[in-house]
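Asker: Show me how the following folds:
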Amino acid sequence: MLENQDIHSAILAIMEGLTREGKSPKTLKTYATSFNSFENYLKDNGIKSIDESMCLEYIYLKTGQRFSSFGCVTSDCRVDYRMRPLSLLLYYLENGHFCNKVRKTKPKFICPPSFESEYEAFCEELIYRGYRKSTIESNTQKTQLLIMYLNEQGVTSSNDITILHVECYLKTLKNYAIKYIGTFLYVFRNFFSFLYNRGYIDQDIASMLPKVRTPRNASIPYVWSKEDLQKLLGAIDREDPKGKRDYAILLIAIRLGLRIGDIRSLKLSSIDWNRKTISLIMIKTGQPIELPLLPDVGWAIIDYLQNGRPATNSECLFVRHKAPFNAFGDRNAFSRELHRYILKAGLHLPGNQQHGMHSLRSTLAGNMLDVKAPLPIISETLGHQSINTTGLYLKIDIEGLRKCAIDPEEVFAIENTL
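Answerer: Have a look, this model is predicted:
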């Protein structure tokens, strides 16, 4: 435990660290105010030393919410206002240096020895088949989850696996969407087919797995209103370095309709400032696409590069803002950031529809339909290989669909004359 003077010195060191990171004056003021309130609380109550439990009691006193640790996740800005500064303070007091939450890396998967041989062979097979990196990750991650479950259930050999084991694991996913469960079934069918064909198992479990029919594009894509988009962008703190990054990312999605995977993969060299274009190879199709660098998008990127992007050797345009400041992971869908801005903007979006990053792409298609843009132009803008794919967005054009509607009375009148 440290005395008050040590606590005050730690707070000063933290504020210096936040300043070095390039936090905006608004953010620095928020931290300073929170620290000042906490120091006054310590002084008024004669508290000479602090620990995590004492800090959690302070947070309960100020917010009325109890937490078991500082590792709890919350979307309440009132709670974050209290927790984030104290989390930094506790880390400093324990370790003696400032660290603004260095990202934790996911521990490496260690396969149980009883499944190691077939798991490694399966991973090699995925690479041999020429699967994309994201597809390989999806297969291996879901297979790892199943293997760990089987190991916990006391299964010691692949040949001891039964369809009942797989069904029991699938029941643990019952609260997830059917489409998501379908991806597990696809991977398991892939995995067990491999095991059966290689002789690791005697039963053809893949053929016993249930089939889940998930019609492609059965739902109507969500389209944001212009008012909601303005509120969403307005909720971003563009004085903050991370806010500059997030604003540019969302603006690219809204104005150019790029998939989040393609935005993640943008390189500094993807932008031709002289020709005012953005060029890249699309992750999903492997096809090249060139889009105009619209003025508002260009200025947002310039603001980020000059005033927000941390010093890093990464060639990617957008990077993480926590050490080690490298590129986003291949599975990062930017959904957490988008959800945070939705809450901050006070938007009330329908709960029965998906409104993630891909919905911003749907919104661009909807806006182009509104101005009567030809379908081939929309297809080229979105980078679709087939115009039939673009045709799915016609469901967004409600006014156009109304014009195609058939009047039942008119139909009946024609039938009666026959």
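Asker: Every contact and neighbour count from this point should use C-alpha atoms.
Answerer: Will do.
Asker: those strands in the stretch 201-350 of the chain, which residues are they?
Answerer: Ranges of strands in the stretch 201-350 of the chain, per DSSP state E, counting those that start in this stretch, are 271-272, 277-281, 288-292.
Asker: here's the other one to compare against:
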Amino acid sequence: MKLEKTNNTDAGLAQEPATQNAYAETSAGRGSYWQLNPVFRELIDIYRDSGKKRGLKESTIYKTSFSASSFLLAMQNRGRESLNDIDEKDVISYFIREDGRSPLSGGYRDTVASVFKSDLGSYTEPARRILAYIPVIRQRRKNIQYLKPEEADAVRNALDDPGSGLCMRDRAIGMLLFFTGIRGCDICCMKLSDLDWEKEEICIVQQKTANGLTLPMSAAVGNAIYDYVTMERPSSGETCVFLCMARPYRPLSEDGLRSAVPKIYRAAGIRQGKGDRQGTHLFRYHVASALAGNGIARPVISETLGHTAPKSLDCYLSGDIQHLREYALSIEPFPVSGEVIPL
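Answerer: Here you go, the predicted model:
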């Protein structure tokens, strides 16, 4: 492996739109917290302080406080001035319409519930009562696109081929995505000092969780990064590994990464149809399913992907076709006409 230790040293928040419709439907808006009465506002303040003491990320505290404020404002608009005033009918009517359907997502429900699960001081007991009223909402799942084996082979071939048309930067990014499943935001924030050439490791602090993550730097990944850093990376005082191609050579942004990754798919000759997914997350699914397909234990896969909650891995393993087929039931004992299932 042709690696040398580098001598370089290190010298707002975008909110997810997942619950935007839910807030709109409650007419709470972005100023929900400031419309709350002193009692409800104090509850949110206690949750925020508790979240900080527990080490929750500011983005998590913001999102849950925002969701809970919307819920409490809806209760306040129904004439409820304290938690003790809120009954089961109030809670159910917020989450479930008269036709039995929910206009809100299961994720939004879980976000609101997480506030009432917290230690809220003198509000804890009535909060637990309200928590018991919050109905279970079925999670809405979409069919997840994943890299098929032949697509993965095409990507690997494109990354290995010097004549694929990929620049050294995009090839290094592709190698990182393909072999480690690292998040795109972590690629953008990766520092030169995060690369431990002697131990052949990449040590980063994850942007999403703020937790440390150590990844093995394989020969393929290390060589690609080395080639970029020594032969193509602009001369700059910036400490980030990946820079823009044009002056003033700022660190690569997430928008810049989103523009670079489709070039990898194009070089591989895959996913060029309308609606074909081309993001970085496909590589995380690929790494998770590849590890699972090789019998790697779930805790190891979670650690590799940098998950803090084991449950986070569930959606990634939906692409583990090899093991899912083992649970499929044969329909051979049940004759079906050719018009139903073309064979």
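Asker: Go through the strands of the stretch 201-350 of the first structure and name the closest to Gln5 of the first structure.
Answerer: Closest approach to Gln5 of the first structure among the strands of the stretch 201-350 of the first structure (CA to CA): strand 271-272, 50.7 Å.
Asker: Show where that closest one falls in the second structure, residue numbers please.
Answerer: Mapped onto the second structure using TM-score structural alignment, strand 271-272 of the first structure covers residues 195-196.
Asker: That stretch vs the first structure, average distance?
Answerer: With mean CA distance after the TM-score superposition for the first structure, stretch 195-196 of the second structure departs from the first structure by a mean of 0.9 Å once superposed.
Asker: ok, back up a step: please convert the strands of the stretch 201-350 of the first structure to CSV, extending it with mean neighbour count and distance to Phe188 of the first structure.
Answerer: As requested, the strands of the stretch 201-350 of the first structure are exported to CSV (neighbours: other CA atoms under 10 Å; distance: least, CA to CA, whole Å):
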stretch, mean neighbour count, distance to Phe188 of the first structure
strand 271-272, 17, 41
strand 277-281, 17, 30
strand 288-292, 15, 33
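Asker: and Ala300 of the first structure, which of those strands is closest to it?
Answerer: Nearest to Ala300 of the first structure, of the strands of the stretch 201-350 of the first structure and by CA to CA, is strand 271-272 at 13.0 Å.
Asker: And the contacts of the closest one?
Answerer: With CA atoms under 8 Å, 6 or more residues apart in numbering as the contact definition, strand 271-272 of the first structure has outside contacts at 277-279, 293.
Asker: can we see that at 6 Å?
Answerer: Applying CA atoms under 6 Å, 6 or more residues apart in numbering, the contact partners of strand 271-272 of the first structure are 277-278.
Asker: Sort out which residues of stretch 227-242 of the first structure are buried, please.
Answerer: Within stretch 227-242 of the first structure, the residues scored as buried using 16 or more other CA atoms under 10 Å are 228-229, 231-233, 235-242.
Asker: Which single one of these is nearest to Gly261 of the first structure?
Answerer: Of those, the one sitting nearest to Gly261 of the first structure (CA to CA) turns out to be Lys242, at 18.8 Å.
Asker: tell me which strands and helices the longest helix seen in the second structure is in contact with?
Answerer: What stands out as the longest helix in the second structure, according to DSSP state H, is helix 58-77. If you count contacts as 3 or more CA pairs under 6 Å, 6 or more residues apart in numbering; DSSP states H and E, helix 58-77 of the second structure packs onto helix 32-35, helix 106-116.
Asker: can you put the ones you listed in JSON lines and add distance to Ala127 of the second structure and mean neighbour count?
Answerer: Converted to JSON lines, those look like this (distance: least, CA to CA, whole Å; neighbours: other CA atoms under 10 Å):
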{"stretch": "helix 32-35", "distance to Ala127 of the second structure": "18", "mean neighbour count": "18"}
{"stretch": "helix 106-116", "distance to Ala127 of the second structure": "5", "mean neighbour count": "20"}
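Asker: so which of these gets nearest Leu72 of the second structure?
Answerer: Nearest to Leu72 of the second structure among those is helix 32-35 (8.5 Å), distances taken as CA to CA.
Asker: want to try JSON lines for the helices and strands packed on helix 58-77 of the second structure, with distance to Ile61 of the second structure as columns?
Answerer: Formatted as JSON lines, these follow (distance: least, CA to CA, whole Å):
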{"stretch": "helix 32-35", "distance to Ile61 of the second structure": "13"}
{"stretch": "helix 106-116", "distance to Ile61 of the second structure": "9"}
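Asker: Relative to Asp90 of the second structure, which of those is closest?
Answerer: helix 106-116 (14.6 Å).
Asker: Past the closest one, which element shows up next along the chain?
Answerer: Sequence order places helix 124-133 as the next helix or strand after helix 106-116 of the second structure, per DSSP states H and E.
Asker: in that next one, what counts as buried?
Answerer: Buried residues in helix 124-133 of the second structure (16+ other CA under 10 Å): 124, 126-131, 133.
Asker: Which members of the buried residues of stretch 227-242 of the first structure are positioned in helices?
Answerer: Using DSSP H, these in helices are 228-229, 231-233, 241-242.
Asker: Of those residues, which pair is most distant in space?
Answerer: Asp228 and Pro241, at 23.3 Å, using CA to CA across these.
Asker: I'd like to know how far Tyr247 of the first structure sits from Gly308 of the first structure.
Answerer: Per CA to CA, to the nearest Å, Tyr247 of the first structure is found 11 Å from Gly308 of the first structure.
Asker: With Leu12 of the first structure instead?
Answerer: Counting by CA to CA, the gap from Leu12 of the first structure to Gly308 of the first structure is 23 Å.
Asker: Compare these two (neighbour count), which wins?
Answerer: A count of neighbours by other CA atoms under 10 Å puts Gly308 above the other of Leu12 of the first structure and Gly308, at 23 against 14.
Asker: List the contacts of the more buried one.
Answerer: Taking CA under 6 Å, 6+ apart, one finds Pro241 in contact with Gly308 of the first structure.
Asker: Understood, closing this out.
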